[in-house]
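>>> Structure, please.
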Amino acid sequence: MAGGFVKGEIKLDTKPVYYSGQVVSGSLVFTLDNPISFSVIYIQFLGEATVSWTESEIETVNGVQNHRIINYFGREEYFNQRVTLAGGTGVSQLPAGPQSYTFSYQLPFNAPSSLKREQGKIVYSMKAHLVHADPSILVDELVKEFEIVAPFDLNLGSTLIKQPTQVEFEEVYGCDCFCSSNPVTIHVKLPVSGYCPGQVIPVSIEVTNQSSVEITKMIFQIVSKELYRSHQPPSEYILPETVLTTTKKGPVMARSKRNLTCELMVPEIIPPYLENCGIIDVGYFFRVTIKLSGCNDELQDEAEICLGLVPLREFTEEYVHPLADSLPTGPIPDASQAPPHLLLPPVTNAVRAQSNSSLNRVQYAPPQQNPYQNPPPYPGLNSSYPGQRPVSSTSMEMKPKLEIGFNVPADVNTGYPGAGSSYPGAGSGYPGTRPGYPQPNPQGRGNPPSYEASLQFPHPPSSMPGPSYSQGGFAPSAPPPSS
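This next block holds a predicted model:
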């Protein structure tokens, strides 16, 4: 290290949080104690998702139980690109003293949001390399992680997002095990199906209780559910659901009728948008639980809702995200103007075609044909995880009544051309095929390809100006400071 990146650092021009499609820019600074000879200095930009977990299995052979630990693993790569800062054409010299090199790299417009969980993560990083002319000297490296917020504009999604969400109950109760035909009817309605963090959802409730059973409490919640898919061996893992927010109402006496309203606050989070991730799913649901008097079982049902970053115009006059300080600076890039080489290959329904679980990722993009039939290859993609991934049976199952995903008419503009498609209801399967990945680096997944092999970039040079930005819908954060 004494001859390379001494006191080295990767400095970014902004905070390390970016919208999909923004430009990452900064400088590599370091100090040399002595002059050195080097071959190349470059920065490698990497975006990938990984999932992993273990399960214990018991096998009985001739009456003897054997315990076996199964390790599940999955990986997707979104980009793996290099930006050359110096050298690359032979042996070059660097004098002793401070060194500084600027860089820039434009992110794909449909890169999924960053995410970190125990069972899976989506991570973005940049790694600076200094390759010495003497091959016996180890390559010096500096690493810096950054985050991506994939912005979802509710105005560009399915038309169903603008329609109300309804949950209904109709049960018959009597004084002696359903001996009478006195119904309990409950209608719960939300004005629309898409919301943003910090918004207050008005919940309207109509209750007609003609039975002798008292409704002691009505509980309204927003819950999140996550699913992870492995490739080796193929399987699925569903996390226990998380309750994000709760409000209550009631009671409603027997043989009475009431019209009630309450407010449900959308939690202050930055919901991940995983349209282009095939191995991690996140869904949000509005759940209603009805508790009854006596020994009667409680009633429960739920409906999918969308959590986005830009609110519906018809539903919101003014909006500032409650976590605006944690969001990227600057406007949201207009994904509809993205050139083909800055769009990742879309995740098609085939990625989840053989899923055994009813929990699928929330989808908002229509099932359109991809206008870019032959996207450029992305170096470093690992072909050991092909696009079509069969999934084996798993004992973890969700309720079959759940549906995640809005079906979108083909003429709806989502701003993400060809990026994924809506998922049908539970157990219906998903047609389609995702294009396979190129062959992996023969040196192994852990080693980057040689520098010479990466001189042909599918992306334009970093000096090429990026597409113009435009603000889609409402600003999720405070406007950027004027220069």
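>>> C-alpha only now, for contacts and for neighbours.
OK.
>>> does Glu118 sit in a helix, a strand or a coil?
coil (DSSP: H, G, I helix; E, B strand; the rest coil).
>>> separation between it and Tyr228?
With distances taken as CA to CA, to the nearest Å, Glu118 is found 11 Å from Tyr228.
>>> Which of those two has more residues huddled nearby?
Tyr228 (25 against 8; other CA atoms under 10 Å).
>>> mind checking which helix or strand that one is in?
strand 215-231 (DSSP states H and E).
>>> Which SSE is immediately downstream of that strand?
According to DSSP H and E, the helix or strand after strand 215-231 is strand 234-238.
>>> after that next one, next one along is what?
On the C-terminal side of strand 234-238, the closest following helix or strand by DSSP H and E is strand 242-249.
>>> Would you mark the buried spots in that next one?
244, 246, 248-249 (16 or more other CA atoms under 10 Å).
>>> Those residues into JSON lines, with extra columns for distance to Cys196?
Formatted as JSON lines, the buried residues of strand 242-249 follow (distance: CA to CA, whole Å):
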{"residue": "Leu244", "distance to Cys196": "13"}
{"residue": "Thr246", "distance to Cys196": "16"}
{"residue": "Lys248", "distance to Cys196": "21"}
{"residue": "Lys249", "distance to Cys196": "23"}
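>>> And this one, please, so the two structures can be compared:
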Amino acid sequence: MGKLKEFQIRLASNKTVYSPGDVITGDLLVRLESPSENNGIKIQFYGHAYVHWSEQQRRGSGKNRHTVTVHYRGKQEYFNHSVYVLGRKGEKQSLSQGEHVYPFSFQLPGNLPTSYEDYIGHVRYEIRANIRKPWKIDPKARRVFTVLESVDLNNVPNAMMPAIGTETKHLCCLCCKSGPIKAEFQTDRSAYVPGEFVTINATLKNKSNSKVKATSASLMQKVTYRATRKSRIRWIKICDLEGKECSKKKTISWSNEKLQIPPVPPTLKATCKVLDIEYYLMFQGHLRMCAVDLREYEEITIGTIPIIDLYQNTANQQPSMQEYGFQESMPSAVVDDQANQRPAEAMIVPPRAIYKEVSGGAVNLSAEDDDGKAMAETTYAPQYTFYDWSQPAFTY
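As a prediction, the model looks like this:
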């Protein structure tokens, strides 16, 4: 075919984040330096979850004992819709020199899990396009976008209840058992949106004869991958907050220390068959090298819509919800219901919800899709809801 100067998928208004049920609109741009012939231009809308990992396993016995690599895979398809924007399958077409634009529209299903990417698995949504060329490699284009399901913290039971944890550890040296090291910690509540601060109070009592080198609090992401015959759990440290050491026979305290939630996907359970995402606050006492650290985990929920009851009783009149952009991140029915329960002048709303790239940055997409078909290599970073409070402007 004639020399292809440009072939790309463009989304309307450069939109990159969608909700389940949204209609995706855009166009496919083809720019040629000379006339060409082809067998049609196809566009595909594809959403799926995929996990894959491998393990080394010992097989056989005696002289026949050997190591083999075992692969585990799991896959779930959410939608796969293809349409020819030019011609039909196998039908010969001619394109003149210059620019050609083919609009498209596709409605997403109403029950989709949030986009997620890592080296073991992903939940991915994309638009693919290719120009069918007889006896030659088809030019291909790809556009990956984010789907973000709504997790309303106002519907989470006990969201305002604190997460409370305790853990006790004894250090042993030969036949001697030391006095206990005991940690107690508590958060202000158990549900947050990205951008909010977790307020942490904690006490560590060290009755042992060893120093606790440091204390820390970490936001941990627990990802459960499910293949056909096996599951795997991966713990990922998202962010942490360092605390002071604790000498032997001493006690230290944390008082209203704050850990900000970065842009991360919301808690994901039940909507994806091969992948779950949970979050935990881990309080840790770092011990000597030969000892296992003291760790206590308490589960929290990460959502996309904040708890309304937190934003009230302000002394001054606040900007309207429209000025904050609040209607873009919270259903109006929820706002109206809450507004009827308190005077409008007594209500403060959170700042405008924006989208930010996931903490950790972009991933390299494979040059092949999950079925081994060649795709243009590119990078992609999911974007998630983020409420841009600045400390100390937002406090509890």
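>>> orientation of the strand holding Tyr228 of the first structure relative to strand 234-238 in degrees?
Here the directions of strand 215-231 of the first structure and strand 234-238 differ by 150 degrees (axes from the mean of the first three to the mean of the last three CA atoms, to 10 degrees).
>>> about what we covered before: of all the buried residues of strand 242-249 of the first structure, which comes closest to Thr54 of the first structure?
Checking those against Thr54 of the first structure by CA to CA gives Leu244 as the nearest, at 26.8 Å.
>>> Could I get the contacting residues of the alignment partner in the second structure of the closest one?
Using TM-score structural alignment, the equivalent of Leu244 of the first structure in the second structure is Cys239. Cys239 of the second structure is in contact with 218-220, 261-262, counting by CA atoms under 8 Å, 6 or more residues apart in numbering.
>>> quick one on the thing from earlier: buried stuff in the strand holding Tyr228 of the first structure?
Applying 16+ other CA under 10 Å to strand 215-231 of the first structure flags 215-218, 220-231 as buried.
>>> how close does Pro183 of the first structure sit to Lys249 of the first structure?
Distance from Pro183 of the first structure to Lys249 of the first structure, counting by CA to CA: 20 Å.
>>> Oops, could you answer that again for Phe315 of the first structure instead?
24 Å.
>>> repeat for Asp281 of the first structure
From Asp281 of the first structure to Lys249 of the first structure the distance is 31 Å (CA to CA).
>>> Give me the nearest residue to the residue nearest to the spatial centre of the second structure, chain neighbours excluded.
For the second structure, Pro265 is the residue whose C-alpha lies nearest the centre (CA atoms, centre = their mean; 2.6 Å). In this structure, Pro265 of the second structure finds its nearest non-sequential neighbour in Tyr384, 6.1 Å apart by CA to CA, 6 or more residues apart in numbering.
>>> Please spell out which residues along the longest helix belonging to the second structure are buried.
Criterion DSSP state H: the longest helix present in the second structure is helix 332-339. Counting neighbours by 16+ other CA under 10 Å, one finds that helix 332-339 of the second structure has no buried residues.
>>> okay, and the helix or strand just after it goes to which residues in the first structure?
Going down the chain from helix 332-339 of the second structure, the next helix or strand is strand 353-357, by DSSP H and E. Strand 353-357 of the second structure lines up with nothing in the first structure when matched by TM-score structural alignment.
>>> And the next helix-or-strand element following strand 353-357 of the second structure, what does it pack against?
Following strand 353-357 of the second structure in sequence order, the next helix or strand is strand 363-364 (DSSP H and E). Strand 363-364 of the second structure sits against strand 379-380, with contacts defined as 3 or more CA pairs under 8 Å, 6 or more residues apart in numbering; DSSP states H and E.
>>> Which elements pack onto the strand it packs on?
Using 3+ CA pairs under 8 Å, 6+ apart: strand 379-380 of the second structure touches strand 363-364.
>>> List the residues that contact the closest residue to Gly60 of the second structure other than its chain neighbours.
Excluding the flanking residues, the one nearest Gly60 of the second structure by CA to CA, 6+ apart is His66, at 6.4 Å. Under the criterion of CA under 8 Å, 6+ apart, the contact list for His66 of the second structure reads 58-60.
>>> Gly303 of the second structure: which of the residues you listed is nearest?
Nearest to Gly303 of the second structure among those, counting by CA to CA, is Arg58 at 42.6 Å.
>>> What is the neighbour count of that closest one?
Using other CA under 10 Å, Arg58 of the second structure has 11 other residues around it.
>>> Ok, Gly110 of the second structure next?
Count around Gly110 of the second structure with other CA under 10 Å applied: 11.
>>> Give me the distance between the nearest residue to Thr216 of the first structure once chain neighbours are set aside and Ser211 of the first structure.
Of all residues not flanking Thr216 of the first structure in the chain, Pro251 sits nearest, at 4.5 Å (CA to CA, 6+ apart). Per CA to CA, Pro251 of the first structure is found 14 Å from Ser211 of the first structure.
>>> More neighbours: which of these two?
The neighbour count for Pro251 of the first structure versus Ser211, taken as other CA under 10 Å, is higher for Ser211 (23 against 14).
>>> Break down the second structure into its helices, ranges please.
Counting by DSSP H, the helices of the second structure are 321-324, 332-339.
>>> need these in TSV with distance to Leu112 of the second structure, can you?
Converted to TSV, those look like this (distance: least, CA to CA, whole Å):
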stretch	distance to Leu112 of the second structure
helix 321-324	28
helix 332-339	22
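>>> To Tyr280 of the second structure, which of those helices lies closest?
helix 332-339 (27.5 Å).
>>> how distant is that closest one from the center of its chain?
For helix 332-339 of the second structure, the separation from the chain centroid amounts to 27 Å (computed by CA atoms, centre = their mean, to the nearest Å).
>>> Which position in the first structure pairs with Val156 of the second structure?
Checking with TM-score structural alignment, Val156 of the second structure has Ser158 as its match.
>>> any idea how far the nearest residue to Ser231 of the second structure once chain neighbours are set aside lies from Tyr72 of the second structure?
Distances taken as CA to CA, 6+ apart place Tyr225 nearest to Ser231 of the second structure, at 5.5 Å, with adjacent residues excluded. Distance of Tyr225 of the second structure to Tyr72 of the second structure, given as CA to CA: 10 Å.
>>> Could you do Gly90 of the second structure as well?
37 Å.
>>> Of those two, which one has the most company?
Remark: of Gly90 of the second structure and Tyr72, Tyr72 carries more neighbours, 17 against 12, as counted by other CA under 10 Å.
>>> The more buried one against Ser54, yeah?
Yes. If you go by CA atoms under 8 Å, Tyr72 of the second structure and Ser54 touch, sitting 6.0 Å apart.
>>> After superposing, tell me the mean distance of the longest strand seen in the second structure to the first structure.
With secondary structure taken from DSSP state E, the second structure has its longest strand at strand 66-86. With mean CA distance after the TM-score superposition for the first structure, strand 66-86 of the second structure departs from the first structure by a mean of 2.1 Å once superposed.
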